[in-house]
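Peer 1: what follows is a predicted protein model with its sequence.
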Amino acid sequence: MKVTYFSLSFPELTQTFVFNEMKGLGNLGTDIDVVALSRPTDNVSNLPEDYGFGDRIRYVTADKRRFARMAVMAKGAAQLLSRGNIRALWRLLTSRDDEIKMPISLKLSIAAKLRSGDATAKVIHCHFGPAGRVVAHLKRLGLIDAPITTVFHGYDLTQYMDGRSPQVYRELFEQADLLIPISDLWRSRLIDLGAPPEKVTTIRLGIDCEAFDFKVRSVTPGEKIRFITIGRMTEKKGHRFTIEAFSQLASRRPDLDLSLDIIGNGPLLEDIRNLAQDLGCADRIHFHGGMAHQEIRRLLSQAHIFVLPSVKAADGDMEGIPVSIMEAMAMGIVVISTHHSGIPELVSHKESGLLVPERDTDALSDAMERLIMNAPLIQTMGFQGRQIVEEQFNEEKQTRALLLSFKRITEHPGSRSLDRPSVQE
C-alpha cells in the first residue's frame, strides 16, 4: 500500500505525532511520501530526516508570474482532455471558490503531485481539517480520485471554526472516505457539524511505550519534590494556573522543598516568566525552553508529579489529548490535569491522576498538596497510568488500526458503511 500525506506546511516542529505515525506505518511495510504546500521558515523538525523520509517530500511551488501560471493551466487542461476528463475541466473553470481561495494553476499543480507515482492502492492522508478541505475540493472537481482520510486534532474543530460557517467542512464530509477524530469528544463534534456517522472513526494518538522507561516514583522525607510541565507557551496549556497553584503551595507549606520544571517555548513565555517573578517563586521554577526529546525524558525521569491544567482559550482553541501527558504516564508519573476536551479519556480521575475544573487555581494547588502528602497514591496512580497508555494509547496498536482502516477503504472504494476498526485487529 502507498499512502501520500498532504500537508499545508511540513515538517512542523510541533507535529511529532505525525512523524511518529509515518514511522509506524513505514515499519508495517507502507510506502510513505509527502506532498506539501510549504516548508516552515522556522521551528523545522528534523525527525523526517532521522526517520528516513527526508527524500520523500515533494513541495508544490506557487509561481506568481502570470505567464508561468498560464503555462501550468494549459498543461493541466491538456492532461485532463487527454484523459477524456472534460467534466473535471469544466468544473475547474466554472467553480466559485467561496471557501477555498486558491488559483486554478495551484490546484492543478497540487493535483498533479498527488496523482504522480504508481501503487496498487493509494490513500491521501491529511492531518488537520484545513488540509483535508483542500484535497476534498480537488476531489469534488474531479482532479483526483484516490480515497481521502483526514485526522482531526482539536484546533481544527475549535479555533479554526471561529468566524467560519458551520458548513466549512461540507465538501470534506461529502468527499472523504474516512474522518478520524483523535478523541470521542471530537467524534461527537464532527457528527454535530454534519459528518456522516458511518464515516467517523476514533483512532487515538499513541506513543512508543518502549521509548519511555517506567519507574516507580517515591517521595522520602526531606527529599525535593519535583513537579514538571511540558507544553507550548500558549493560553490553552494553562501555564499561568500551574505557576499560581505552585506559588500557593509553596507559601502554604514552607516546610516542603519544592521545584517546578517548565519545558516549552511560545508567545507567552515572557509573560509566564514575569508571573513567576511577581509571585515570588521564581527561585524554585526552572524555565528550560524547547528541549530535545532525550533531555525531556531525562527531566521526566527525575520528576514526581506532572501538571498540565489545560483550558479553553479565549479564541476557542482547545486541546485534543496531549501527547505530553501520555509520555509522563508511560514513565510512571502521576498526572494532575483538568476536565478539558479529551483529557478525561486518558487520565482516569482518582485512578491514574487527579482532574480539577478549568481555571480553578485553589483546586489545582490542593491536588498538588494531596499527592505530596499521600506518597502511596503517587506510586499506585503512576502504575495505573502506565497500564492505560500501554493498553489504549500504544503507538503500534493505533498505527495498526489506522492501516486496517486504509485497507478497508481501498478494498471497498466508495463504501460508506465501514465497521469501526478495533486496535486488537
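Peer 2: Great, that's in hand.

Peer 1: can we go C-alpha only for contacts and neighbour counts from here?
Peer 2: Fine.

Peer 1: residue contacts, L364?
Peer 2: F241, T242, A245, P309, I336, V356 (Cα atoms under 8 Å, 6 or more residues apart in numbering).

Peer 1: next one for the comparison:
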Amino acid sequence: MNNRKLVIVLKGYPRLSETFIAQELRGLEKAGFKLNIVALRRPTDTKRHPIHDEIEAEVHYLPEYLHDEPWRVLRAFLATLPTAGFWRAFAAFARDLPRDFTRNRVRRFGQALVLTHEWPQDGFWLHAHFAHTPASVTRYAALMLGMAWTCSAHAKDIWTSPDWELSEKLADARWTVTCTQSGFEHLRDLVGGRSAVHLSYHGLDLDRFGPYDQRRQMRDGSDAEQPVRIVSVGRAVEKKGFDTLLDALALLPPDLHWRLTQIGAGEKLAELKAQAQRLGIADRIEWKGALAQAEVLAQYRESDIFTLACRIAHDGDRDGLPNVLVEAASQALACVATDVSGIPELLTDGENGLVVPSENPTALAAALERAVREPTLRAKLGKAAEQRVRQHFDHHSSIDQLKKLFDQEWAKV
C-alpha cells in the first residue's frame, strides 16, 4: 500500500456513540490504508474508548463556527477564490442555498473552503461519514479540489435529509455504502441507478467482544433477593424510546422482581428520571450515564436481558441497526427490542430474540415479562443471537468490502 491518504470527514471525533466508525477507521488502518481524519467539531464526551487511542491517523479540526476563526476562513477564501474549483463549488452552493436558507448551509461552505486550503499532504481521496452535514462539506471540497468522493450513510442522515439533497449528493458521489437493508433500499430508489449504492453491515470487532463462556444464573423474577437484571444502552434521545420502555416496565406485575441498568447520557435524561419517579419504579433503576466500552461489556455479562425500545422520532430520525444490540447479542444475552429499521435484520422474533412493535408499551411489557419469567428461553434466544452475530456480523467482512472499493479507486490512478 502506498502512502497516499484517505481523508475521512466526520461530524465530530471522537464520539462514544460512534464506536462503529472508530472500529472501521482502525480496521482500514490495519488493512494498510493511511488516514487523515477531518472533524467538523471537537469532542464533547468526557470519556473515550480504547480504540480511539489505537487509531494512528492525524486529526484535523475545522472551525465549528466560522465566526470563531474568521481569519482562518478569510485566508482560505482568498486563496481559493481565484481557482476554477471555487466557482464550481460556489455554483452548487448557490443552487443549494435557496432550498436550505440557513446559517448551517453557509457554515458548511466555509468549512469546505478551510478543508480545501489546508488539504493534508498526500491526501488522495475524500470520504464522508454521514450523508448530511459531513457530506455537504465533502461535496463542496471535492468540487473545489477537482476530486471524486464517496460516502457512508447511516440512519439519521438518511431519514432526516430532504430527498432532493440526498439524491443530488448520491448522484455526485462515486459510490455510497449504507448499513441496513431498509436504508439501502431507500437510497437505491432515490438514485435510480445514477450512482452505486452498496449494503455493508458495520459488524462487530469480535476480538474485543469474545464469547461469554460462563453460565448465567437462572433467575426468574420470583425472588426479591435475586431480581432479573435488565440492561439498556443508548443516548437519552427521542428515537431510543426510553419513555416507552419505562411505561412498559411500570406495567409488569408488582410481584415480578427486576432491576434496570440504563447506560448513556443525553438531553432527555432528566425527563426520564422524573417519569420513573411518577411511575413508581425509580427505586428499581440505576442510571449509569456514559460508560467506556469495557464497562459496557461488563454490564452485558452481568445482565440477564438486553432491551431497546427504538422508535421513529417526530422528525423522521431513527436508528439503523444499533451497534449496542449487536454487542449485547455477541454476549449470548437475550434481547428484547422493537421492529424499527434494521433491527429485524439481526433479530427474528421467537428465534433469536423477542421483537415487538414500536410505541407499544403493552407489547413490550408482555415480551419483557416472558423473558423475565423464562430463563431457559433467555438462554436459547441468547445463544441463537450470538451465533448469528458471529456468523454474519464480523466487521472484517465490512472492512474487506471497503478495501475493495477503495482499491478500485487506487487502480484508476
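Peer 2: Happy to help now that I have it. This one's a predicted model, so the numbers in the text were calculated from it and none came from an experiment.

Peer 1: next, the TM-score between them, please.
Peer 2: The TM-score (TM-score structural alignment, normalised by the length of the second structure) is 0.86; 393 aligned residues with a Cα RMSD of 2.6 Å.

Peer 1: about what we covered before: JSON lines please, covering the contacts of L364 of the first structure and showing neighbour count.
Peer 2: Written out in JSON lines, the entries for those read as follows (neighbours: other Cα atoms under 10 Å):
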{"residue": "F241", "neighbour count": "23"}
{"residue": "T242", "neighbour count": "27"}
{"residue": "A245", "neighbour count": "22"}
{"residue": "P309", "neighbour count": "27"}
{"residue": "I336", "neighbour count": "26"}
{"residue": "V356", "neighbour count": "20"}
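
Peer 1: with those in mind, which one is nearest to S7 of the first structure?
Peer 2: Checking those against S7 of the first structure with Cα to Cα, the nearest one is P309 at 29.8 Å.

Peer 1: that older thread, got CSV for the contacts of L364 of the first structure, with distance to I182 of the first structure and secondary structure too?
Peer 2: Shown next, in CSV, are the contacts of L364 of the first structure (distance: Cα to Cα, whole Å; DSSP: H, G, I helix; E, B strand; the rest coil):
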residue, distance to I182 of the first structure, secondary structure
F241, 26, helix
T242, 26, helix
A245, 30, helix
P309, 19, coil
I336, 21, strand
V356, 22, strand
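
Peer 1: distance to L205 of the first structure added to the residues you listed, as CSV?
Peer 2: Output for the contacts of L364 of the first structure, formatted as CSV (distance: Cα to Cα, whole Å):
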residue, distance to L205 of the first structure
F241, 26
T242, 25
A245, 29
P309, 20
I336, 20
V356, 23
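
Peer 1: now the helices for the stretch 201-350 of the first structure?
Peer 2: Assigned helices in the stretch 201-350 of the first structure, in chain order: 239-252, 269-278, 293-302, 323-330 (criterion: DSSP state H, counting those that start in this stretch).

Peer 1: looking at these, which is closest to L106 of the first structure?
Peer 2: helix 323-330 (34.3 Å).

Peer 1: buried sites along the closest one?
Peer 2: By neighbour count, and taking 16 or more other Cα atoms under 10 Å as the criterion, the buried residues in helix 323-330 of the first structure are V323, I325, M326, E327, A328, M329, A330.

Peer 1: so who does H153 of the first structure touch?
Peer 2: Contacts of H153 of the first structure were listed using Cα under 8 Å, 6+ apart, and they are H127, F128, P181, I182, W186, E319, G320.

Peer 1: quick one: stretch 18-38 of the first structure aligns where in the second structure?
Peer 2: When stretch 18-38 of the first structure is aligned against the second structure using TM-score structural alignment, it corresponds to residues 21-41.

Peer 1: what comes into contact with the matching stretch?
Peer 2: Residues outside stretch 21-41 of the second structure that contact it (Cα under 8 Å, 6+ apart): 1, 3-14, 51-52, 54-64, 111, 120, 123, 134, 202, 205, 395-396, 399, 403.

Peer 1: recalculate using a threshold of 7 Å.
Peer 2: The contact list for stretch 21-41 of the second structure, computed with Cα atoms under 7 Å, 6 or more residues apart in numbering, reads 1, 3-13, 51-52, 55, 57-64, 399.
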